[in-house]
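Q: please work out how this folds:
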Amino acid sequence: MYPAMRIVYKISVFLIILACGKLHSQTVSVHQSEKLKIERITDRLFVHISYLETNDYGKVTCNGMVYINEEEAIIFDTPTTNEASKELIEWLADKKINAVVATHFHEDCLGGLGEFHSKGIPSYASNLTIEFAKKNTEILPQNGFDKAQKIKIGDETVSIIHFGQGHTLDNVVGYVPSENALFGGCLLKSLNAKKGYLGDANVLAWPMTVESIKVQYPNLKTVIPGHGKSGGAELLDYTIELFSKK
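A: Below you'll find the model as predicted:
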């Protein structure tokens, strides 16, 4: 092979590999209705997307995470309504849902909690989240914890941790070691997102909290924010920069 042809060949191979990598990193829609959308990130990791009507921001898309392992599943944040939650539970009909976790006390995290309870699915949240939720709803997470909770999903141990204050005083995140995946919820922002609702936030503590997550998990592969597109560790950097600005 001539040198020039060899260079062209190497460039072509590189571009193909790069393109395949980008395709692999893209989410694939596996379910869609008016109330709920589910996207696959990997064979075991999914984003569920539902919708919340707000006065200030209009119709807002809200993310949650589903992790499946050995026919068992965990869900982070309920869809926003019982109807959308019913769809998600039905989509997982052949799995055992070990837990649903509310990452903070806002409606986009526990609006559909009643449907999970009606199906006998145990719910978890920090004790602070449960305390705050009492002001807004009668349907509360059943199992509380202080700083951290571990839940077994198949042969995997999934962690739920409160790293500090940010979007709310009680916000927690979820981490799946085998996927190197973090569900950041509303504590983390998608790229180019604005600061959003700050009515219950600690803006000064926010970047320090995210820095702590970055130190704890330096090699994140997948990061799912509460709203907007998922990404990688760059979402932590973007959130830190956004809330570090004067």
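Q: only C-alpha atoms for contact and neighbour calcs from this point on.
A: Will do.
Q: which stretches in the protein count as strands?
A: 28-32, 37-40, 45-54, 58-69, 72-76, 96-101, 123-126, 143-145, 148-153, 156-161, 173-176, 181-185, 222-225 (DSSP state E).
Q: next up, for comparison:
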Amino acid sequence: MKTLGVIAGLGPLAGAHFYRRLIEMSPAAMDSEHIPIILMADPTVPSRIEHLSGTGESPVPKLVEIAQKLVRAGAELIAIPSTTTSIYQEQIAQQMSVPMISLIEEVTAAIVKSQYRKIGIMGTTPTRTFRVYEASFRKAGLEAVYPDEETQLEITEIISAVKEASARHSAFDGRVHIGIETLGERAIQLAQGPWSRDVDGILLACTELPVIVPSEVSILSRPPEALFRSTDILAAAIIRDVYPKGGV
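A: As a prediction, this is how the structure comes out:
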């Protein structure tokens, strides 16, 4: 079984949530059957948001450094559970000796397998500004719909609040748990705003959002499967690629 290297910490709670979902979704029946994983969360990675906004340095050198450390530690496949950071994946992959799994491509493939074709994208402002899913969706016959500017600002505030909550030791602070629930409720409300009136489904593109939106939530009066979670899609793709065909 291949060893997976994860560039996490983008942000920390999203990376931890991805690791948890990878374990929960695994077909493993005992400890020894789980995927070997090397996870590195380096808080010194320059802000992707600031760089893409033109106010900060490029995170690529640091991301390449982390990926190469993972390879030296034994990683045979690299994953980045962050949609915004996926903007840099091609630049990182060019300097790698092992394959990187593409979050954007896997999300697109998962949606293609569904009955949904017009998808509302909830993510960071750069995801909207750079139309991160546009090329992949268009090639697959899908249509990406992005929030209006006012809604996007609120989504950005929610994402920032999740990052802030993760720095306040939520496991020991009941108030933060309440805050997380409130953020999730607000995210669901925003997903059902006027901007998404004509979409078939919703993609929680930013990996902070699956942290706060409960499983089995019905949005837009559609079944839960109309809500696509980037975190779970990436985890499922890794499980597919790493485990031997037919199971553990």
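Q: TM-score for these two?
A: In this superposition the chains share a TM-score of 0.31, using TM-score structural alignment, normalised by the length of the first structure; 119 aligned residues with a Cα RMSD of 5.6 Å.
Q: if we can go back for a sec, of all the strands of the first structure, which one comes closest to residue 83 of the first structure?
A: strand 45-54 (10.2 Å; Cα to Cα).
Q: pull out the buried residues from the closest one.
A: Buried residues in strand 45-54 of the first structure, counted by 16 or more other Cα atoms under 10 Å: 45, 46, 47, 48, 49, 50, 51, 52.
Q: how many neighbouring residues does the closest residue to the second one other than its chain neighbours have?
A: Yep, that's residue 46 of the first structure we're talking about. Excluding the flanking residues, the one nearest residue 46 of the first structure by Cα to Cα, 6 or more residues apart in numbering is residue 40, at 4.5 Å. Residue 40 of the first structure has 17 neighbours, counted by other Cα atoms under 10 Å.
Q: so residue 40 of the first structure touches residue 28, yeah?
A: Yes. If you go by Cα atoms under 8 Å, residue 40 of the first structure and residue 28 touch, sitting 5.1 Å apart.
Q: give me the neighbour count for residue 17 of the first structure.
A: Neighbours of residue 17 of the first structure under the rule other Cα under 10 Å: 12.
Q: revised request: answer the last question for residue 38 of the first structure.
A: Neighbourhood size, residue 38 of the first structure [other Cα under 10 Å]: 23.
Q: how about the strands of the second structure, start to end?
A: Under DSSP E, the second structure gives strands at 4-8, 37-41, 77-79, 118-122, 143-145, 201-204, 227-229.
Q: now these in CSV, with distance to residue 212 of the second structure?
A: Formatted as CSV, those follow (distance: least, Cα to Cα, whole Å):
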stretch, distance to residue 212 of the second structure
strand 4-8, 18
strand 37-41, 20
strand 77-79, 22
strand 118-122, 13
strand 143-145, 22
strand 201-204, 10
strand 227-229, 11
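Q: between those strands, which gets nearest to residue 128 of the second structure?
A: strand 118-122 (7.9 Å).
Q: give me the helices and strands touching that closest one, please.
A: With contacts defined as 3 or more Cα pairs under 8 Å, 6 or more residues apart in numbering; DSSP states H and E, the packing partners of strand 118-122 of the second structure are strand 143-145, strand 201-204.
Q: out of these, which gets nearest to residue 39 of the second structure?
A: Of these, the one closest to residue 39 of the second structure (Cα to Cα) turns out to be strand 201-204, at 22.6 Å.
Q: what is that closest one packed up against?
A: On a contact count with 3+ Cα pairs under 8 Å, 6+ apart, strand 201-204 of the second structure meets strand 118-122, strand 227-229.
Q: and the ones you listed: which comes nearest residue 190 of the second structure?
A: Nearest of these (Cα to Cα): strand 118-122, 9.1 Å.
Q: buried set for the closest one?
A: Of the residues in strand 118-122 of the second structure, 118, 119, 120, 121, 122 count as buried by neighbour count, 16+ other Cα under 10 Å.
Q: JSON lines for these, including distance to residue 189 of the second structure?
A: Below are these laid out as JSON lines (distance: Cα to Cα, whole Å):
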{"residue": "118", "distance to residue 189 of the second structure": "19"}
{"residue": "119", "distance to residue 189 of the second structure": "16"}
{"residue": "120", "distance to residue 189 of the second structure": "13"}
{"residue": "121", "distance to residue 189 of the second structure": "14"}
{"residue": "122", "distance to residue 189 of the second structure": "12"}
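Q: I appreciate the help and will end here.
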